[in-house]
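**Student:** Sequence first, predicted model second:
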Amino acid sequence: MKFNINAGMAIKAFTVAGVVMAMASCQKMDTPGLGEYPADANPPGGPLKFYAAFDGTTTNPLMNAVDSIRANFASDNPLTSVDGVSGKAVKGESKKFIKYAKPNDWGRTAKSFTIAFWYKRDGQTKNNKGGNGPEYPISFKSSNGHWSGANLFVIIEGNNEACAVKVMIADKTNADNWFTWENSNTIPGMLDNKWHHVALTYSETTSEMTLYLDGVANTNVRKWGTHGPINIDESKISEMRIGAGPGTNYDSDDWLSSSWKGELDQFRMYAVALPVADIQALVSGKK
């Protein structure tokens, strides 16, 4: 009997399709299904590279910490959901923090940048053993071989009478710089158990970082020589942490391993240095 080639091919294709469908139906889903979560005006490829509002109202903590730009789910979110400056926020705890694999493509695309967030903290910052020490709203744990184990972190440290803000960045060559507001430049009123907005902007044109608190620029602008583009090695970011430093000695007083003990809300990362009008719009809109 002569076999019809086209019919044979159709049978084969049907069989393969059936196998594929069966495999797909059994596939384990590693991330939650997409639901409703806060979006922000940002065209494809726009300057806003990461945005977590922590506004989820589901029982799934990973969905509650989803990044709205790329639907990037946290790999771990052990933090409690609380009322925020707008909608919900997260409450930091000792030795706990939110983990993401990457800040999307921020590390690859940012030459200038803005990191902006709302926070609330009552009084003296503490290390994980309860002694006075720094707390970290954000850090990038890194495999770059830098002494800190990071290529970026932000520190808030002190009490309500005198609070320091410190930012460390290491570039692709492990050349690093500290942008700090400390010692005679500490800031009063930051840790009064009220919501405050922080924005940190770095300009590749001037190699300068400006600290904005509640939309007002601090007069002490910090500079990294003539460094130019920030030039972080995105491939070496092994974990993005919201609410902790890059260290792993969680049960000690290690300053690099300290976690944030206050509240955090509306976390944004831009690949541009936002102008003051845009920062003030975030403040007035509680965004």
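**Tutor:** Right, received. Where do you want to start? Numbers count the residues shown, from 1 in each chain.

**Student:** Every contact and neighbour count from this point should use C-alpha atoms.
**Tutor:** Noted.

**Student:** Spatially nearest residue to R108, not counting backbone neighbours?
**Tutor:** E234 (5.3 Å; Cα to Cα, 6 or more residues apart in numbering).

**Student:** three-state assignment of V167?
**Tutor:** At V167 the chain is in strand, as set by DSSP: H, G, I helix; E, B strand; the rest coil.

**Student:** Look up how far W178 lies from it.
**Tutor:** V167 is 6 Å from W178, where distance means Cα to Cα, to the nearest Å.

**Student:** between the two, who's got more neighbours?
**Tutor:** More crowded of V167 and W178, by other Cα atoms under 10 Å: V167, with 19 against 16.

**Student:** so the more buried one touches N151, yeah?
**Tutor:** No: applying Cα atoms under 8 Å, one finds V167 not in contact with N151, separated by 10.5 Å.

**Student:** quick one, what contacts the nearest residue to K166 once chain neighbours are set aside?
**Tutor:** Nearest non-adjacent residue to K166, counting by Cα to Cα, 6+ apart: T180, 4.3 Å away. T180 makes contact with 164-167, 222 under the criterion Cα atoms under 8 Å, 6 or more residues apart in numbering.

**Student:** How far does stretch 207-218 sit from its chain's centre?
**Tutor:** Relative to the centre of its chain, stretch 207-218 is centred 18 Å away, using Cα atoms, centre = their mean, to the nearest Å.

**Student:** ends of it, how far apart?
**Tutor:** 16 Å.

**Student:** try stretch 101-115
**Tutor:** The first-to-last residue distance of stretch 101-115 comes to 18 Å (Cα to Cα).

**Student:** residues in contact with that stretch?
**Tutor:** Everything outside stretch 101-115 that qualifies as a contact, by Cα under 8 Å, 6+ apart, is 49-50, 70, 72, 74-75, 199-204, 228-234, 237-240, 267-274.

**Student:** cool, and stretch 216-233?
**Tutor:** For stretch 216-233, using Cα under 8 Å, 6+ apart, the contacting residues are 107-108, 110-112, 151, 170-172, 177, 179-181, 185, 203-212, 280.

**Student:** And that stretch, what's buried?
**Tutor:** 217, 222-224, 227-233 (16 or more other Cα atoms under 10 Å).

**Student:** Start and end of it, how far apart?
**Tutor:** End-to-end for stretch 216-233, by Cα to Cα: 31 Å.

**Student:** Please enumerate the helices of the stretch 151-287 of the chain.
**Tutor:** 276-284 (DSSP state H, counting those that start in this stretch).

**Student:** residues touching D192, list them.
**Tutor:** Counting by Cα under 8 Å, 6+ apart, D192 has contacts 120-123, 160.

**Student:** Out of those, which end up buried?
**Tutor:** Taking 16+ other Cα under 10 Å as the criterion, what is buried in the contacts of D192 is 120-121, 123, 160.

**Student:** hold the first one in mind and look at this next one:
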Amino acid sequence: MFTKNKITGSALLILMIALAGTGCQKEERPALGDYPKDSNPPGGPLKFYAAYENTSVDSIRANFGSETNTTFTQGITGMAIQGGANGYVVYPSANDFKKSTSMTVAFWLKKNGPNPAGGGTSFVFGLSTTKDIWTRMDMFLEFEDAGNPSSADLASAKFYLRDQWFEFTGAKRIPNILNNQWHHIAFSFDASTSMLTTYVDGAELTGLPAGFGKFNNDGGKPDFSQSAGIVVGGPGHFAVGKTPDGWMGNFGGAIDQFRLYGVALSAAEVKSLFDSKK
């Protein structure tokens, strides 16, 4: 037979267990995954996606970036990452993008003119490499600040792909993308044709010389197998523990909806990204 004291002790024990369970629930961290995602099956075409909704996480693999001197600002959709003269985000990898041959890199940017004098060339992003080449990168986009300088209405840009330069300089400068407004940029490379197509605000960039986008290195199919981390807002050196060359500056503007695909997006697919502000 239970005594009164035993009953009281049992009730107290049950109460303590219940309170302990409640306390544990309050201390649990929020579940991972509370960030924007695209519909993309495992191993699907979208290899890397950072929406910058008050976090630098890449949604594809919950791959958190390491932020240096950056903040968040109003983006084309929700929030965006805001860089500066010393601001950039480093990711340890671009997931399995390194297996790609065809590819697309797409993002939104907003910048008010080129970097100020002495600020260096503006690197929007840099895909670093473990291979010992002087650029330390397999792919990047930068805006020139000297020689063929950029301006608010004409951007002198260079897209670099596996040691081949596609130069939007002189008469090929890109109009009105550094005018402090949001603009969508996409570079789509099709390994079956070895051709790079450039899109600005959802439309293919025209007025380029015939054969401008022909990629002649790596047998016409870029080899990303030795790619390492990726830097958004600066040169890829930061991802491999190296110091950028003196002329290499950080972007200093805002970037939103940064995507890497392992396929060449079509013109219609790029336009859809632009129209939906993705």
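**Tutor:** Cool, got the structure. These numbers were taken from a predicted model, which means no experiment stands behind them.

**Student:** can you tell me which residues contact V232 of the second structure?
**Tutor:** Per Cα under 8 Å, 6+ apart, neighbours of V232 of the second structure: 88-90, 124-126.

**Student:** Relative to G120 of the second structure, how far out is it?
**Tutor:** 16 Å.

**Student:** Tell me the residues of the second structure aligned with stretch 41-48 of the first structure.
**Tutor:** Stretch 41-48 of the first structure corresponds to residues 39-46 in the second structure, going by TM-score structural alignment.

**Student:** From the opening residue of that stretch to its closing one, how far?
**Tutor:** For stretch 39-46 of the second structure, the end-to-end distance is 9 Å (Cα to Cα).

**Student:** same thing with stretch 261-278 of the second structure?
**Tutor:** 13 Å.

**Student:** Check stretch 219-230 of the first structure too.
**Tutor:** End to end - Cα to Cα - stretch 219-230 of the first structure spans 22 Å.

**Student:** Could you do stretch 100-116 of the second structure as well?
**Tutor:** Start-to-end, stretch 100-116 of the second structure (Cα to Cα) is 36 Å.

**Student:** Same check on stretch 84-97 of the first structure?
**Tutor:** 17 Å.

**Student:** Go through stretch 160-177 of the first structure and flag the buried ones.
**Tutor:** Per 16+ other Cα under 10 Å, stretch 160-177 of the first structure contains these buried residues: 160, 162-171, 174, 177.

**Student:** Could you do stretch 179-197 of the second structure as well?
**Tutor:** 179, 182-191, 194-197.

**Student:** Which members of those are the farthest-apart pair?
**Tutor:** The largest distance within those, taken as Cα to Cα, falls between N179 and A191 and amounts to 33.1 Å.

**Student:** Aligned to N250 of the second structure, what sits in the first structure?
**Tutor:** By TM-score structural alignment, N250 of the second structure lines up with S259.

**Student:** what's the spacing between its match and S75 of the first structure?
**Tutor:** S259 of the first structure is 17 Å from S75 of the first structure, by Cα to Cα.

**Student:** out of the two, which sits in the busier spot?
**Tutor:** The residue with more neighbours, out of S259 of the first structure and S75, is S259; 30 against 16, by other Cα under 10 Å.

**Student:** now the more buried one: how far from V216 of the first structure?
**Tutor:** Taking Cα to Cα, one finds S259 of the first structure at 27 Å from V216 of the first structure.

**Student:** what does I242 of the first structure give?
**Tutor:** From I242 of the first structure to V216 of the first structure the distance is 24 Å (Cα to Cα).

**Student:** buried set for the match of stretch 41-48 of the first structure?
**Tutor:** 45-46.

**Student:** Not counting its own residues, what contacts that stretch?
**Tutor:** Here stretch 39-46 of the second structure has contacts from 60, 259-263, using Cα under 8 Å, 6+ apart.

**Student:** Looking at the residues you listed, which one is closest to K242 of the second structure?
**Tutor:** The closest of the contacts of stretch 39-46 of the second structure, once distances to K242 of the second structure are taken by Cα to Cα, is L260, at 23.3 Å.

**Student:** Please tell me how far that closest one sits from A106 of the second structure.
**Tutor:** For L260 of the second structure, the distance to A106 of the second structure - Cα to Cα - is 7 Å.

**Student:** So what's the residue count around K99 of the second structure?
**Tutor:** 16.

**Student:** Distance check, it against D223 of the second structure.
**Tutor:** K99 of the second structure is 8 Å from D223 of the second structure, by Cα to Cα.

**Student:** cool, and A31 of the second structure?
**Tutor:** Counting by Cα to Cα - A31 of the second structure and D223 of the second structure are separated by 37 Å.

**Student:** SS state for V16 of the first structure?
**Tutor:** helix.

**Student:** And the one 5 residues further on, by the same measure?
**Tutor:** Put simply, M21 of the first structure is helix when judged by three-state DSSP.

**Student:** To which residue of the second structure is it aligned?
**Tutor:** That one, M21 of the first structure, aligns with nothing by TM-score structural alignment.

**Student:** Just tell me what D201 of the second structure corresponds to in the first structure.
**Tutor:** Per TM-score structural alignment, D201 of the second structure is aligned with D214.

**Student:** Next: D275 of the second structure.
**Tutor:** Match for D275 of the second structure (TM-score structural alignment): S284.

**Student:** burial measure for D83 of the first structure, as a count.
**Tutor:** D83 of the first structure has 14 nearby residues by other Cα under 10 Å.

**Student:** Kindly indicate whether the closest residue to it other than its chain neighbours is helix, strand or coil.
**Tutor:** Of all residues not flanking D83 of the first structure in the chain, A89 sits nearest, at 5.6 Å (Cα to Cα, 6+ apart). Secondary structure, three-state DSSP: A89 of the first structure is strand.

**Student:** Could you find the counterpart of A89 of the first structure in the second structure?
**Tutor:** A89 of the first structure maps onto A80 in the second structure, by TM-score structural alignment.

**Student:** Count the residues that sit near the closest residue to Q82 of the second structure other than its chain neighbours.
**Tutor:** Leaving aside its chain neighbours, Q82 of the second structure sits nearest to A254 (4.3 Å; criterion: Cα to Cα, 6+ apart). A254 of the second structure: 28 surrounding residues under other Cα under 10 Å.
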